[in-house]
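Visitor: no sequence on this one, just coordinates:
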């Protein structure tokens, strides 16, 4: 009857803790307010770009309702590009690092959830002890089987005793116990901590998506750069060849007396300038190949089989254009900033809960005896139950200032979120302006190429009739190749800025697998 009565306080305390556990202090997270914005320009932008009569010069149309593909880079219709992007996803160490960071955050959430449950520990302690006779009274005493473990008080020598008055005792002793501890989450401090860690896990999930997006964009940019450099190198080599022929021609004319030394010096200077352009282009090309190998997780002494040319990259005709209200839910960096804001909000609740009374319940049950098999006889069993309430009264302002720091961190996270949103809007606006300007620049480059080609053909006809010399044709061919160089650069720029728009819009990660991202709330 006595043991049943003693269990009642434990049950009562647990019931009270369960009732109190419904309270959660601190601010509840609400989605942040988005800066008011209805578009990406003070003035309406054209729905389509200018066009040019050249490959890659087609007009691009902006479609508000167009969904963004998760594999948006495939819109450039290049199998080598798709292959390199997928290689990068599979082998680039930054992806593996981001995946590990996500798993760390998820495990931290699971670990924190463990504090909602009691902790249970079992222990067993065998011991062999010798107690000095002079310390009588510290021995275990009478055991369950009737034996007595105690120091001995013998007859004093003054009374005829032959042994020391106090005799030590040596004994074995076994203790086994089960300990249960529980800290009820009365004011929701642990719930807020779990909430903060869940937000951090969601942040890491979005960081992983941002890693994929950035990696794909870097691969696409490097592929376009390679195609552009390959074309520039070929054109520059053609210019060098033409200048070399011009120098040789002027040297012959100088010997024949038909040209001056100044004419030759001018042409030699043109050749030197053209030749000077080639090594930097070749350096950029090789460094760009090194970059592609690194992005795909490869080493530098193994060649990447894929290569890129401008003719193999198609220009996407229809471009998605998300509204600002959609953009904030699509961009991984904006969503990540919101999760950081969520975590900061939860940490305010944690700081407030730490200033309120802290509750804990501890119970121990076990047995102790000089022999292993007697630990749980009636004489060897023991138990204890204790409840504790602690209210901080004075700590030098530590908890108060920690709460204030958490509140300021919340304000900081809110400002950082708004800054991220503003930057996201700017990125899209910059991309849109660039795409429109690129189309006009390409049209101008096409016109320049056309006029220089017409001039070259006219001079070629005049040369056939003897009206001009060979040098005039070489100069016209050089001007035409310079125009072709500008044209290839304009084509590459248009492709690059198109890829930048996909990145600025978030890349379509939410459409992977036909649904929302999974694992953002572990």
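Guide: Perfect, I can see it now. Given the structure is predicted, the values throughout are model-derived calculations rather than measurements.
Visitor: okay, CA-based contacts and neighbour counts for the rest of this
Guide: Noted.
Visitor: Can you give me the neighbour number for residue 487?
Guide: 24 (other CA atoms under 10 Å).
Visitor: List the contacts of stretch 489-498.
Guide: With contact meaning CA atoms under 8 Å, 6 or more residues apart in numbering, stretch 489-498 is reached by 56-57, 220-221, 224-225, 227-228, 232, 310, 315-316, 431, 434-435, 438-439, 441-442, 445.
Visitor: Figure out how far the strand or helix carrying residue 497 is from the centre of its chain.
Guide: Using DSSP states H and E, residue 497 maps to helix 470-504. Offset of helix 470-504 from its chain centre (CA atoms, centre = their mean, to the nearest Å): 36 Å.
Visitor: Then stretch 271-284?
Guide: 39 Å.
Visitor: Assign residue 68 to one of the three secondary structure states.
Guide: Under DSSP: H, G, I helix; E, B strand; the rest coil, the three-state class of residue 68 is coil.
Visitor: Verify the stated contact: it with residue 507.
Guide: Yes - with contact defined as CA atoms under 8 Å, residue 68 reaches residue 507; the gap is 6.7 Å.
Visitor: give the contact list for residue 472.
Guide: residue 459.
Visitor: please redo it, this time with the cut-off set to 10 Å
Guide: Residue 472 is in contact with 246, 456, 459, 460, 462, 463, 478, counting by CA atoms under 10 Å, 6 or more residues apart in numbering.
Visitor: residues near residue 477, how many?
Guide: The tally of other residues near residue 477 (other CA under 10 Å) stands at 23.
Visitor: next one: residue 280
Guide: Around residue 280 there are 11 residues (other CA under 10 Å).
Visitor: From residue 274, how far off is it?
Guide: 11 Å (CA to CA, to the nearest Å).
Visitor: what ranges do the strands span in this structure?
Guide: 61-63, 119-131, 141-142, 148-149, 152-153, 166-167, 169-182, 318-320, 358-369, 381-390 (DSSP state E).
Visitor: want to compare, so here's the second one:
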């Protein structure tokens, strides 16, 4: 008897696909950005993050975060998990062959051994029974599904697309981490410089209070002047405590993002006004986002995976052809195990056609279709969110320069007012209340200028992140 042509059956695995045709929806956004030039250069996403953030201290901290941040490490591990899941799904498409070897030694009572079977060949007969050995070696193919309708192929494709989506998620996490480190660094710089400004102001106002106290003791200043000067100092002391707390919290946030204590040999910090972060970035076109934003590519891979899930759910309605086969040798003596006469084989194909499942197959198909619709909406939402983030960044690019220039001039004017109010107060032309108001306005204007500079730099970093910058190594 000839062996069944198993190899020919295995070649039947060239399955058709039940995946529906996938039409990726067009980008639901305008063809150009608001506040963008008609013909801008290529997107700033091509700029390396080291060129974008040219502060050596900031570069060291970003590199430290990329190496040690736990969120990024989890994202990388999720990629490995998705890759392993894809290998599991792909492995189901191939035959699973197991090799087995066994040895059996058995004793049979004489009455059982001689009852109608005429004794046991090769056995060691005795007055009370027979003992014999049996050796077996085999290779088995167990329940291999021949994927005629592409169910396993669709599941493998879905797993592969989810692996790609997880890798894009890791890239998106990298971009987000760089942006978060920049924001935290700018917050730390702002807190440090605002604290320094508060300390200088507090020292000046404390000296002014000391002069007022002496003048009051000499009956040259009223009690109202003394109360106003003291209130000004106490407010500055409260601000100092607040700025100290803000600096500590900003440093804690920066260290958390870095994933490790900040080294003591970091380069000296640069002031906010001297930060070399680029603030005028080209945006390109919205179509560039589909290529540059990993979160959009992640949503697209998730959409393809959901479409493959629909194909697998469709294929579940059709028959499944599975194959179980075994080829091996069985012998009562080890030295003759692989003799030709001792070979054995079995071949068992099986066809299963679902007839009644209580609606579960239709439910699974409907679930897959709904999840595909959700994936479409997620993809469109990712594009719209990216478009909005870029538009916000361009709005900042268009207005921060004018706002910063106006605030700088306002700070210069407040400084002139303080100088003039001081002269008029000493000449007895203005009350101390006018001088205090001028000093408070100047203090607030300087704090506002620092905060505005931080916002301008953060907006530029946000636009760079929104365009997909920072994806490179």
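Guide: Great, that's in hand. Everything numeric in this text was worked out from a predicted model, so none of it was measured.
Visitor: still on that earlier bit, average gap between the helix holding residue 497 of the first structure and the second structure?
Guide: With mean CA distance after the TM-score superposition for the first structure, helix 470-504 of the first structure departs from the second structure by a mean of 2.6 Å once superposed.
Visitor: Look up the closest residue to the equivalent of residue 76 of the second structure over in the first structure, ignoring the ones flanking it.
Guide: Correspondence of residue 76 of the second structure to the first structure, assessed by TM-score structural alignment: residue 99. Leaving out its chain neighbours, the residue that sits closest to residue 99 of the first structure by CA to CA, 6 or more residues apart in numbering is residue 208, at 6.4 Å.
Visitor: and the gap between the match of residue 76 of the second structure and residue 240 of the first structure?
Guide: 50 Å.
Visitor: Then residue 215 of the first structure?
Guide: From residue 215 of the first structure to residue 240 of the first structure the distance is 37 Å (CA to CA).
Visitor: Could you pull up the residues touching the residue of the second structure most remote from its centre?
Guide: Residue farthest from the centre of the second structure, counting by CA atoms, centre = their mean, is residue 127 at 76.7 Å. Residues near residue 127 of the second structure by CA under 10 Å, 6+ apart: 109, 110.
Visitor: Provide a PyMOL selection command restricted to the buried entries of the contacts of residue 472 of the first structure.
Guide: Selection of the buried residues among the contacts of residue 472 of the first structure in PyMOL, burial being defined by 16 or more other CA atoms under 10 Å:
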select buried, resi 246+456+459+460+462+463+478
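Visitor: In the first structure, what range does stretch 355-367 of the second structure match?
Guide: Under TM-score structural alignment, stretch 355-367 of the second structure corresponds to residues 393-405 of the first structure.
Visitor: what about the helices in the stretch 1-150 of the first structure?
Guide: 2-20, 79-91, 93-113 (DSSP state H, counting those that start in this stretch).
Visitor: Pull out the buried residues from the second one.
Guide: Along helix 79-91 of the first structure, these residues count as buried under the neighbour rule (16+ other CA under 10 Å): 80, 81, 82, 84, 85, 86, 87, 88, 89.
Visitor: What lines up with the fourth one in the second structure?
Guide: If you follow residue 84 of the first structure across to the second structure using TM-score structural alignment, you land on residue 61.
Visitor: wait, isn't its match in contact with residue 255?
Guide: Yes - with contact defined as CA atoms under 10 Å, residue 61 of the second structure counts as touching residue 255 (8.9 Å).
Visitor: Mind listing the shared neighbours of those two?
Guide: Going by CA under 10 Å, 6+ apart, residues that sit against residue 61 of the second structure and also against residue 255 are 181, 185, 262.
Visitor: wait, which of these is closest to residue 38 of the second structure?
Guide: residue 181 (32.4 Å; CA to CA).
Visitor: Give me the neighbour count for that closest one.
Guide: 23.
Visitor: I'd like the helices of the stretch 1-150 of the first structure laid out as CSV, including distance to residue 45 of the first structure.
Guide: Shown next, in CSV, are those (distance: least, CA to CA, whole Å):
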stretch, distance to residue 45 of the first structure
helix 2-20, 58
helix 79-91, 31
helix 93-113, 37
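Visitor: So which of the ones you listed is nearest residue 398 of the first structure?
Guide: helix 93-113 (23.3 Å).
Visitor: Give me the angle between that closest one and helix 79-91.
Guide: If you take axes from the mean of the first three to the mean of the last three CA atoms, to 10 degrees, helix 93-113 of the first structure sits at 40 degrees to helix 79-91.
Visitor: By how much does helix 93-113 of the first structure deviate from the second structure on average?
Guide: Counting by mean CA distance after the TM-score superposition for the first structure, helix 93-113 of the first structure comes out at 2.3 Å.
Visitor: contacts for that helix?
Guide: Here helix 93-113 of the first structure has contacts from 88-90, 190-191, 193-212, 215, 294-297, 519-522, using CA under 10 Å, 6+ apart.
Visitor: Next one: residue 339 of the second structure from residue 330 of the second structure, what distance?
Guide: Residue 339 of the second structure is 9 Å from residue 330 of the second structure, by CA to CA.
Visitor: Give the aligned equivalent of residue 125 of the first structure in the second structure.
Guide: By TM-score structural alignment, residue 125 of the first structure lines up with residue 102.
Visitor: Am I right that its match is in contact with residue 332?
Guide: No - contact criterion CA under 10 Å: residue 102 of the second structure and residue 332 do not qualify, at 11.7 Å.
Visitor: which residues do those two both contact?
Guide: Common neighbours of residue 102 of the second structure and residue 332, using CA under 10 Å, 6+ apart, are 134, 135, 136.
Visitor: Pick the one among those residues closest to residue 95 of the second structure.
Guide: For those, the nearest to residue 95 of the second structure is residue 136 (22.0 Å; CA to CA).
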